[in-house]
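Asks: Just to be clear, the model below is a prediction. Sequence and coordinates:
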Amino acid sequence: MSSALPARAGVGFKDAYFTAIEESAPAVGFFEIHAENFMSAGGPPHARLTRLRRDYPLSIHGVGLSLGGAQALDRAHLDRVKSLVERYEPAAFSEHLAWSTHGASFLNDLLPLPYDDTTLKHVVAHVDDVQQALGRRILLENPATYLSFESSVYSEIEFLEEIARRTGCGLLLDINNAYVCAVNHGFAAEDYIDAFPMRRVEEVHLAGYTEDIDEAGGRLLIDAHCAPVSMAVWTLYERALSRNGPLATLIEWDRDIPAWPILMAEATHAESLLERRRLSGHDQTRSEDSHDVVA
């Protein structure tokens, strides 16, 4: 079982930030990387990450395992993830509730799933495979989606909770994804946050979105990770914290990355909200049944 991330604000690590981090020793709780960016055997990226790992907890976030795919997992890719996890011993490893492979092709996108029993069987088997290979629990992230399937028989929250119940995995609540989906599919983001099984959540993601117009002229949000966290998402974040107390919180900014002080300002704001929640006395402990597994 992996150790938990600290209930602090963290940021995504980019090579462009390394000098600023070295010079300022920022008071962030942890750094997160995308696994697929560090699958080479060595070189400067690994040297910098090794240096960073000495001083900070690390979260590794996968984007290529295709846990929702109908086909078997790519064992070579899983082996590379395993090597990376063994090398850096992160406090957490997470992946998405999505699929991205078809045959031998990798589609370079995180595609949505029908929430039905057939898909549930595939995802549960894949999560079990990954956890067995890595020798640790993983966290599963709620997706940002732009369409839904009429064949779904579970809500997204029911689907995620059933996966967690059967496999013992934890959950990663991406609040920006929840807001993007709420706008795109026409439901209340507040209801989603209120219904989410917070006792299973071990990490939160916050990010910015871009806005477009769909074919019917309606509002369409894109989970682009290229902008500051919106006020709507900050409000939902406070709502989530009010239910379960402080949680490890990542500021995601992966495109058009800003200057280091701008990213740190986002993390500092998240840290201030976490501290406010601590001082309010709502630093709760997750219930013991949050890691239950059904054989």
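Replies: Received, thanks.
Asks: rest of the way, CA atoms for contacts and neighbours
Replies: Fine.
Asks: Can you give me the neighbour number for Ser24?
Replies: When neighbours are counted by other C-alpha atoms under 10 Å, Ser24 registers 8.
Asks: For my notes, confirm Leu247 occurs in a strand.
Replies: No. Going by DSSP: H, G, I helix; E, B strand; the rest coil, the assignment for Leu247 is coil, not a strand.
Asks: Show the contacting residues for it.
Replies: Pro6, Ala7, Arg8, Glu202, Glu203, Val204, Leu241, Leu274 (C-alpha atoms under 8 Å, 6 or more residues apart in numbering).
Asks: Let me see the contact set for Leu67.
Replies: Going by C-alpha under 8 Å, 6+ apart, the list of residues near Leu67 reads Leu73, Glu95, His96, Leu97, Ala98, Trp99, His122, Val123, His126, Val127.
Asks: just to revisit the earlier point, which one among the contacts of Leu247 gets closest to Glu156?
Replies: Distance to Glu156 across the contacts of Leu247 (C-alpha to C-alpha) is lowest for Val204, with 16.9 Å.
Asks: Do I have it right that that closest one meets Gly245?
Replies: No. Assessed by C-alpha atoms under 8 Å, Val204 is found out of contact with Gly245, at 11.8 Å.
Asks: hey, where'd the helices end up in the protein?
Replies: With DSSP state H as the criterion, the chain has helices at 18-24, 44-55, 75-88, 117-134, 156-167, 175-185, 189-195, 231-244, 260-279.
Asks: most tightly surrounded among those?
Replies: Ranked by mean neighbour count under mean count of other C-alpha atoms under 10 Å, those are led by helix 175-185, which reaches a mean of 23.
Asks: count of neighbours near Tyr146?
Replies: Residues near Tyr146, counting by other C-alpha under 10 Å: 17.
Asks: Check it against this one:
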Amino acid sequence: MTPTAGLGFKPQHFSDAMASPAVGLWFEVHAENYMVDGGPRLAMLEELRRDRPLSLHGVGLSLGNAAEPDRDHLAALKRLVDRFEPALVSEHLAWSRFEGRSFPDLLPLPRTNEVLARLSANIGQVQDALGREILIENPTHYLPLSQHRWSETSFLRELARRSGCKLLIDVNNVAVGANNIGFDAASWLLDIPAKLVGEIHLAGHSHDAGGTLLIDSHDEPVSELVWSLYEDFIGRIGARPTLIERDGNVPSFDELLRERDRAQAVLDGGLRLAA
């Protein structure tokens, strides 16, 4: 995919999305919202992909499970990939299933050798089933876990080496985690090799009632802190496909497009730097 900026697609913005003249605009959707046999959602996606690149972002494969990826879920994802031929396919470094039950959250994992081996195997199985590379998104952190045996960035690097996947770096997740458990966000990003980054996410966050904990809520504009981290990151690694995520308090398409255009301006600078 050309390293331009895109938006998370919302059905209420379909007409605006189809009419937008923005050069390089692309759209990302949560794959699970389109695992249906027919209807208006799939029809809208068919229309979109005629003019714009698509990305599928999964939230339900539960790659950190002790078990292999759910066969039915993986088969449904493959049908979507085969039908819409997205430019990018991504998932989360998390788990959300246990003994046949699904949980409405992306739950954290201890960075141990056992978990690393299981994740690598599960990602490999998904890539084999889809016949393509996928991207893995770094998680958000709210509490420290005592079982870690790897730093997060070294864990991500080793996961990519073993599985052959690339990384989706969510800069907001880095900023939120840095605040909540106490690490340096800029240093974290410096420790990610450029060659492993296939996509970037930018989103907004909110505070808890006490004002100290940051929450990866996706219901606010991208913060100035995240914009600053993103600009430095692109300045180092060069332009990468970048998505503006907004899942709550969704504003008008024009307002989202202004955030998208700001990301595109950063990418344009990264492209000039690379040239």
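Replies: Nice, thanks for sending it over. Since the structure is predicted, the reported quantities are computational estimates derived from the model, not experimental observations.
Asks: Of the contacts of Leu67 of structure 1, which is the nearest to Thr19 of structure 1?
Replies: For the contacts of Leu67 of structure 1, the nearest to Thr19 of structure 1 is Glu95 (28.5 Å; C-alpha to C-alpha).
Asks: Give me the aligned partner of that closest one over in structure 2.
Replies: Using TM-score structural alignment as the criterion, Glu95 of structure 1 maps onto Glu91 of structure 2.
Asks: pretty sure its match contacts Asn138?
Replies: No. Judged on C-alpha under 8 Å, Glu91 of structure 2 makes no contact with Asn138 at a distance of 9.4 Å.
Asks: Compare neighbour counts for these two and give me the winner.
Replies: Using other C-alpha under 10 Å, the more surrounded residue of Glu91 of structure 2 and Asn138 is Glu91, with 23 against 20.
Asks: quick one: the nearest residue to that one once chain neighbours are set aside from Phe155 of structure 2, how far?
Replies: Spatial nearest neighbour of Glu91 of structure 2, chain neighbours left out: Gly58 (4.7 Å); criterion: C-alpha to C-alpha, 6 or more residues apart in numbering. Distance from Gly58 of structure 2 to Phe155 of structure 2, counting by C-alpha to C-alpha, to the nearest Å: 21 Å.
Asks: hang on, the earlier thing: looking for the alignment partner of the residue nearest to Glu91 of structure 2 in structure 1.
Replies: Using TM-score structural alignment, Gly58 of structure 2 sits opposite Gly62 in structure 1.
Asks: is it true that Ala7 of structure 1 touches Val28?
Replies: No. Applying C-alpha under 8 Å as the test, Ala7 of structure 1 and Val28 come out as separate, 10.6 Å apart.
Asks: one step back: so which of the helices of structure 1 is nearest Thr210 of structure 1?
Replies: Thr210 of structure 1 lies closest to helix 175-185 among the helices of structure 1, at 9.5 Å (C-alpha to C-alpha).
Asks: show me what contacts Glu259 of structure 2?
Replies: Counting by C-alpha under 8 Å, 6+ apart, Glu259 of structure 2 touches Pro221, Val222, Ile244.
Asks: any idea which of the residues you listed is closest to Ala43 of structure 2?
Replies: Distance to Ala43 of structure 2, by C-alpha to C-alpha, is smallest for Ile244 among these, at 23.1 Å.
Asks: Tally up the residues packed near that closest one, please.
Replies: Count around Ile244 of structure 2 with other C-alpha under 10 Å applied: 25.
Asks: I'd assumed Phe9 was in contact with it.
Replies: No. Counting by C-alpha under 8 Å, Ile244 of structure 2 stays clear of Phe9, with 9.8 Å between them.
Asks: Tell me, how many residues neighbour the residue mapped onto Pro228 of structure 1 from structure 2?
Replies: Counting by TM-score structural alignment, Pro228 of structure 1 corresponds to Pro221 in structure 2. Neighbour count of Pro221 of structure 2, defined by other C-alpha under 10 Å: 20.
Asks: What's the separation between the residue lying closest to Pro221 of structure 2 once chain neighbours are set aside and Leu106 of structure 2?
Replies: Closest residue in space to Pro221 of structure 2, ignoring its immediate chain neighbours: Gly204 at 4.9 Å, by C-alpha to C-alpha, 6+ apart. Applying C-alpha to C-alpha, the value for Gly204 of structure 2 to Leu106 of structure 2 is 17 Å.
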